[in-house]
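*Asks:* okay, predicted coordinates and the sequence, questions at the end:
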Amino acid sequence: MNKSIEVRELGNKDFKETWAYQERLFKDILDTKIKNRREDAGLETSNYFLFVEHPHVYTLGKSGDLSNLLLSEEQLKEKEATFYKINRGGDITYHGPGQIVGYPILDLDNFFTDIHKYLRFLEEMVILTLAEYGIIATRSEGETGVWLDVDTPFARKVCAMGVRASRWVTMHGFALNVNADLGYFDNIIPCGIKGKAVTSLNVELGLEKVNIDEVKEKLLKHFKTLFEAELILQQTEIQKE
């Protein structure tokens, strides 16, 4: 089993371009697994963890409801935002500047074959990271992601999650609000959940800005421990086909 994971820092990248890049990495891993099964090739499968920040974009999961997007095409243009229907689980969410988006593209055969456990580990990574800032975060039963004050009238989501998996290979991932412009969430019903707010780490800490690189370091530290992985850090430019 290959427990080595290449951590690739992509910087600020267009969502569609990054989605295509994910798909290429995802397909390469699947192709290796198929070759191993058909030919008993014994080839090692790769694992990746992509960090990226997107320009303003709304994405709708395959089971999502389009009515949860509260903007017309014209209004999207006015807000300099784009919209995509994509192939992850979950409903609608927003990505934008000041948000840490993480896409683990893993062959879970290298770790454990349990999607429920995988999602709980991603949540735990965020919960442990927020604890380092003195913030008590939790899960909300039946609602994937990470929340604050979940059993109160002031419940608010700080991290959204949605993944796709095939043959135990994962893609898509999580979006943690660090210095996010929360006004963009007013244009959707986030994750299709009515009556619960969205927050950002800087808001919770009463700061104008939180050091994003520091948050990434903490996320990776907990990810490495939870997945018992070896991490290899890289700065990467997306190579177009």
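*Replies:* That came through fine.

*Asks:* use CA for all of it now, contacts and neighbours both
*Replies:* OK.

*Asks:* for stretch 146-161, buried residues please.
*Replies:* Neighbour-count burial for stretch 146-161 flags 146-148, 150, 155-161 (criterion: 16 or more other C-alpha atoms under 10 Å).

*Asks:* over to stretch 76-87?
*Replies:* 76, 81-83, 86-87.

*Asks:* correct me if wrong: residue 190 contacts residue 68.
*Replies:* Yes - with contact defined as C-alpha atoms under 8 Å, residue 190 reaches residue 68; the gap is 7.5 Å.

*Asks:* between the two, who's got more neighbours?
*Replies:* Taking other C-alpha atoms under 10 Å, residue 190 and residue 68 do not tie; residue 190 has more neighbours (22 against 19).

*Asks:* ok, second structure coming up, stack it against the first:
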Amino acid sequence: MTAPRDPFFPADKSIRASSDPLDVRHLGLVDYQEAWDIQADLVKQRSADEIGDTVLVLEHPSVYTAGKRTQPSDRPMNGLPVVDVDRGGRITWHGEGQLVVYPIVKLAEPVDVVDYVRRIEEAVIQAVRVAGVEAAGRIDGRSGVWLPDSVRAASAKASARDRKIAALGIRISRGVTMHGLSLNCNNTLEFYDHIVACGIDDADVTTMSLELGREVTCADMVTPVMEALDDALAGRLIVADHTFKSAPDPSKGLPRK
């Protein structure tokens, strides 16, 4: 996603309303609906300044979730249930081996959603590059973190097309963020075969393990992701241009469900 304008804040300035340290909560394996309910409660508390900025770090049991732009043709063909959610974007899958991070953060005024998304992407790009996936970057027009088809993964099982390694889906409620990012570490990809993931049919998905040719767990990636996220939100990690190509936005012009 390329910003259509300069961000509201200087690149080296925090986008958070608070300068207090993030409260990071490691929840383990949590049912999607339960985690959504936890987020909703925390958003109310953060909005009322009853708590500080909080980040939930967890994994979900296998589940499909459909954002506001999901189309009927996106939905799974294997009969598994889908949770319809209030985030942006279209359909995706969550499951064990995928690191999920939900920042509940009050943004500084004026709220800059584009800059927030780009900072989240920058954090993930930094974390996966440090871990060895050095080609990670952006596709202009599509959110998330991507690998180009020109770079081959260490594992022959990985796709040879452009492939997404991390997905983003957010919602801002009363100036407070919820939902967030998911990074594929060592999860299966079989459930993606039954959906049009994020509405994109000209690219694929991948994992840290496939790209590096060795086992990379969620536990391996928690610290680098959280350190980079903290730095990106604070302005210590500057958003850079990591775009390697442009492609159509799969959600542009679609009605909200």
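*Replies:* Thanks, I have the structure now. Note that this is a predicted model, so its numbers are computed, not measured.

*Asks:* and stretch 177-187 of the first structure, how far out from the chain middle?
*Replies:* Taking the mean of its C-alpha atoms, stretch 177-187 of the first structure sits 15 Å from the chain's own mean (C-alpha atoms, centre = their mean, to the nearest Å).

*Asks:* for the first structure, which strand is longest?
*Replies:* The longest strand of the first structure (DSSP state E) is strand 156-166.

*Asks:* all strands for the stretch 51-200 of the second structure, in order.
*Replies:* For the stretch 51-200 of the second structure, the strands defined by DSSP state E, counting those that start in this stretch cover 54-59, 63-66, 82-84, 91-94, 98-104, 137-140, 142-147, 163-173, 176-184.

*Asks:* how far apart are the fourth one and its match in the first structure?
*Replies:* Taking mean C-alpha distance after the TM-score superposition for the first structure, the mean distance separating strand 91-94 of the second structure from the aligned residues in the first structure is 0.3 Å.

*Asks:* what does that strand contact?
*Replies:* 59-67, 70, 74-75, 182, 191-192, 195-199 (C-alpha atoms under 8 Å, 6 or more residues apart in numbering).

*Asks:* select only the buried ones of these in PyMOL?
*Replies:* Buried subset of these, written as a PyMOL selection, criterion 16+ other C-alpha under 10 Å:
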select buried, resi 59+60+62+63+64+65+66+67+70+74+75+182+191+192+195+196+197+198+199
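
*Asks:* please report how far the residue of the first structure most remote from its centre lies from residue 14 of the first structure.
*Replies:* Residue distances from the centre of the first structure (C-alpha atoms, centre = their mean) peak at residue 39, which lies 33.8 Å from the mean C-alpha position. With distances taken as C-alpha to C-alpha, to the nearest Å, residue 39 of the first structure is found 38 Å from residue 14 of the first structure.

*Asks:* over to residue 35 of the first structure?
*Replies:* From residue 35 of the first structure to residue 14 of the first structure the distance is 32 Å (C-alpha to C-alpha).

*Asks:* need the strands of the stretch 51-200 of the second structure in a markdown table with distance to residue 124 of the second structure, can you?
*Replies:* Formatted as a markdown table, the strands of the stretch 51-200 of the second structure follow (distance: least, C-alpha to C-alpha, whole Å):
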| stretch | distance to residue 124 of the second structure |
| --- | --- |
| strand 54-59 | 14 |
| strand 63-66 | 21 |
| strand 82-84 | 25 |
| strand 91-94 | 17 |
| strand 98-104 | 11 |
| strand 137-140 | 9 |
| strand 142-147 | 7 |
| strand 163-173 | 8 |
| strand 176-184 | 8 |
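
*Asks:* which of those sits closest to residue 129 of the second structure?
*Replies:* Across the strands of the stretch 51-200 of the second structure, residue 129 of the second structure has its closest neighbour in strand 137-140 (9.2 Å, C-alpha to C-alpha).

*Asks:* I'd like to know which elements that closest one is packed against.
*Replies:* strand 142-147, strand 243-246 (3 or more C-alpha pairs under 8 Å, 6 or more residues apart in numbering; DSSP states H and E).
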